[in-house]
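Novice: can't give you the sequence, but here's the structure:
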């Protein structure tokens, strides 16, 4: 009874190191790990010990006999990753070697102190890697009163299993030498240089918070927005709670066909009563109950073989939603399938080939995948009425009516105040996470996650990315390249509170978290607060720790 990794896989990699027979690949030390759509268990090598189940932070692994109907395709997908062995036993080995944690060489001036800016997966994995060593203190700064970045505000509400990774982050945050400074904006409340006065190093894990913009006429019209903003809106991000969303039209067009586009289309066509059992924002649920959307068109510039969505997400979409193709796109799928050599691409095309035809009677909200459509302009005068496309590679023009247009063509990093920035790549230039200004390192400055490598990979990809940065940082510290801070550890708390009096600490976050869960009343995972003022009011309900205890805590860290 081999175990199977399902579409909930976040590529964290913990299962790899838990496996006693090295049957989960690609592993973080293998070249294909960074670009793999998921990890795969070798059914011939699996010894059914269940160690991977315990290690997985998102509950994505189960015995093949306990899979839902939606998950059954993953039996073949896991097995298909491994070559046929013609009856030979699979190669097994000892426990996959866990990469050594970076050894911090203690010095007389006190512990290694690191400030991490951002609190998403890259930040939390970096903190975890640092705190494997004694004599290290980590302070995490986040501009929102709530932590965990896209794990909280980016994962779709109907993907609750993926959100379980925040339980791992909670355990990291509970460590003695970890401290949250939430509702504090670095670059506004505090500067980079001021953080360096209190730390040996500052590590930025601020992600890629903006979108690549579609530069065509009409994108400035009302309800022409980005999928990223729409995702933040339905996930209750306070910066987007008041986003103008109009679902009164019968069609929504999403330009781009990556996983985010599929998330948006799935939420727009989902049964509201089903979403009511998730942590979707109340304002979004109310709007979706009133929605008149009958069709979401996901439009891609290229053909089916170049689809940007992953195979697991496509399987999940087609299992839950009515997905169709036009006749000409069915023909494109057949042509691409005849030429496909890559296994994952072939599997995607096989699924696409079995989709229904768009000419079938519409019985409920549906999703239409459309290919070879290059947007030329958004139509409308006072508001959006549709999109004009050119058929890619031809002079043909096609116009589709729509009441709302969302673009989903990629994320982009924003400049970090005080650090160099590569405008073309949308990242902070770096070498292994060490920030560079030209060829010269910027003292004490490091990056991890999307601001380091660009918006690629999955939640767990940030684990190996953060580990590389931490190894670089610790090597610099051990080499004497990071001078001791000018202030003692006990001075930081007073300094931050002086600059940001409404700072939210770990106790404040626990109060917000508990209140949101309680608002769910056992029927929903949580009901999120969507206004900063609400969050601060709840956080302030926790009695403040007396000043003398905060000072003592700082001295003992």
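Specialist: Alright, I've got the coordinates. Everything numeric here is computed off the predicted structure, so don't read it as measured data.
Novice: only C-alpha atoms for contact and neighbour calcs from this point on.
Specialist: Will do.
Novice: give me the neighbour count for the residue lying closest to residue 269 once chain neighbours are set aside.
Specialist: Nearest residue to residue 269 in three dimensions, chain neighbours excluded: residue 365, at 5.2 Å (Cα to Cα, 6 or more residues apart in numbering). When neighbours are counted by other Cα atoms under 10 Å, residue 365 registers 21.
Novice: what comes into contact with stretch 170-188?
Specialist: 117, 124, 127-128, 131, 136-147, 190, 192, 416-417, 500, 502-506, 557 (Cα atoms under 8 Å, 6 or more residues apart in numbering).
Novice: flag every buried residue along that stretch.
Specialist: Neighbour-count burial for stretch 170-188 flags 172-173, 177-186 (criterion: 16 or more other Cα atoms under 10 Å).
Novice: then stretch 128-146?
Specialist: 128-131, 135-146.
Novice: same check, this time on stretch 313-332
Specialist: Buried residues in stretch 313-332 (16+ other Cα under 10 Å): 313-318, 321-326, 329-330, 332.
Novice: thought residue 526 was touching residue 517?
Specialist: Yes. Counting by Cα atoms under 8 Å, residue 517 is a contact partner of residue 526 at 4.1 Å.
Novice: comparing these two, which residue is more hemmed in?
Specialist: Higher neighbour count among residue 526 and residue 517: residue 526, with 21 against 18, using other Cα under 10 Å.
Novice: and here's the other structure:
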């Protein structure tokens, strides 16, 4: 029996476990610092995208397979080190994702009112780290920096009416704050143009059906329509939607506007003690397709600035780390002997949820080829002894099922669940009938 530890219980971690199980003869422990599994599915996917969150049922089947354990509330570094995991297990797989926001790197990006998308998304999705974020929603103008789907998610959440959240699992504190929001103008900044966006048609199309907000695009930002033919089908559909937004007259019945400001690069954020405006430089594409500043600048009012420009994995003591790329250097997933990376920890924050599946299968095959069938390591038994000696009480999958049942039972009328957002509450719900 081979013993494998996976650090991180998001899509990359579960797809890797699924792949390892297909090879047989393996015992798998999936560790997470939070008491709840699923990572990006719970805390990253927008609360109004319940169909995407349904993939968690696939991961649940993996977690309930004999030989697989989920151990939440286990902190890498505090409760167990990588060196200790390598001592107890035949292979260790880092599936930590990329939970850290990348800074804008411009003057004023540390002012109150400037928020990274991981923090903002975590706030409305009930991540315990961001339950107290309290984004400024009392002023009219918000600016979102980035041209990917996360920027669209943030804009859509800001623009929705309370009624449009029906069926979602948005947490109560965010639902109430957004219901009282005074934000009416949302500007999405992109350094390049419509042909260079990383926005998919489904997410873009949703903006055209909002009850109280209308998307706006300047027709002058588009290249000649004939050039759309060179785009791949998905990108071409996205650009078609943007062109349709540009051709639609303003809807005076909708009080909110989502404006796409292309060829626009933020160069500073200004304000007296907190953000009040973003200084933007107009850009133009060079022959290499990269955006270059033109020297022309203008100011956009903004009391809320959300940066959606990418993420990075957390550095781990003793593990090589690429500061520029924000991930662990690896060769097809291999970091060092018996130590692997999958998902965003391997590739950086790119691709969709499904992109993590081939990653997991490739690393599972590498482990199968590199690790002998007969293991002399302690695996779960050794880890359990270590954690007990340090007073760490893991949350098992059966405990998570109690948490989930409590959340579903507490759901407000018309909502999918009411997430617990405080660690003590999560732990109490998981252990309630054990007291």
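Specialist: In hand now; what should we look at? Note that the coordinates shown come from a computational prediction; the quantities given were computed from them, not determined experimentally.
Novice: related to what we said a few turns ago, ok, of the buried residues of stretch 313-332 of the first structure, which one's closest to residue 434 of the first structure?
Specialist: residue 313 (33.8 Å; Cα to Cα).
Novice: any idea what the closest one aligns with in the second structure?
Specialist: Structural correspondence for residue 313 of the first structure with respect to the second structure (TM-score structural alignment): residue 203.
Novice: cool, and residue 163 of the first structure?
Specialist: Per TM-score structural alignment, residue 163 of the first structure is aligned with residue 53.
Novice: what kind of secondary structure is the aligned residue in the first structure for residue 388 of the second structure in?
Specialist: Aligned by TM-score structural alignment, residue 388 of the second structure pairs with residue 497 of the first structure. Recorded secondary structure, residue 497 of the first structure: helix (DSSP: H, G, I helix; E, B strand; the rest coil).
Novice: tell me how far residue 497 of the first structure lies from residue 243 of the first structure.
Specialist: 31 Å (Cα to Cα, to the nearest Å).
Novice: how about residue 372 of the first structure?
Specialist: For residue 372 of the first structure, the distance to residue 243 of the first structure - Cα to Cα - is 30 Å.
Novice: please apply the same query to residue 256 of the first structure.
Specialist: 21 Å.
Novice: neighbour count winner among those two?
Specialist: Using other Cα under 10 Å, the more surrounded residue of residue 256 of the first structure and residue 243 is residue 256, with 27 against 15.
Novice: return the residue of the second structure aligned against that one.
Specialist: Checking TM-score structural alignment: residue 256 of the first structure goes with residue 146.
Novice: quick one: contacts for that match?
Specialist: By Cα under 8 Å, 6+ apart, the neighbours of residue 146 of the second structure are 188-191, 307-309.
Novice: okay, and which of those map to strands?
Specialist: Using DSSP state E, the subset of those located in strands is 188-189, 307.
Novice: out of those residues, who's nearest residue 299 of the second structure?
Specialist: Nearest member of these to residue 299 of the second structure, counting by Cα to Cα, is residue 189, at 12.3 Å.
Novice: looking at the first structure, name the residue matched to the closest one.
Specialist: Aligned partner of residue 189 of the second structure by TM-score structural alignment: residue 299.
Novice: likewise residue 167 of the second structure?
Specialist: Checking TM-score structural alignment: residue 167 of the second structure goes with residue 277.
Novice: number of residues surrounding that match?
Specialist: 16.
Novice: repeat that for residue 63 of the first structure.
Specialist: 15.
Novice: same question for residue 336 of the second structure.
Specialist: 13.
Novice: in the first structure, what residues pair with stretch 339-355 of the second structure?
Specialist: Using TM-score structural alignment, stretch 339-355 of the second structure pairs with 445-461 in the first structure.
Novice: next, the distance between the ends of that stretch.
Specialist: Across stretch 445-461 of the first structure, first to last residue, Cα to Cα, it's 21 Å.
Novice: quick one: that stretch to chain centroid distance?
Specialist: The chain centroid and the centroid of stretch 445-461 of the first structure are separated by 10 Å under Cα atoms, centre = their mean, to the nearest Å.
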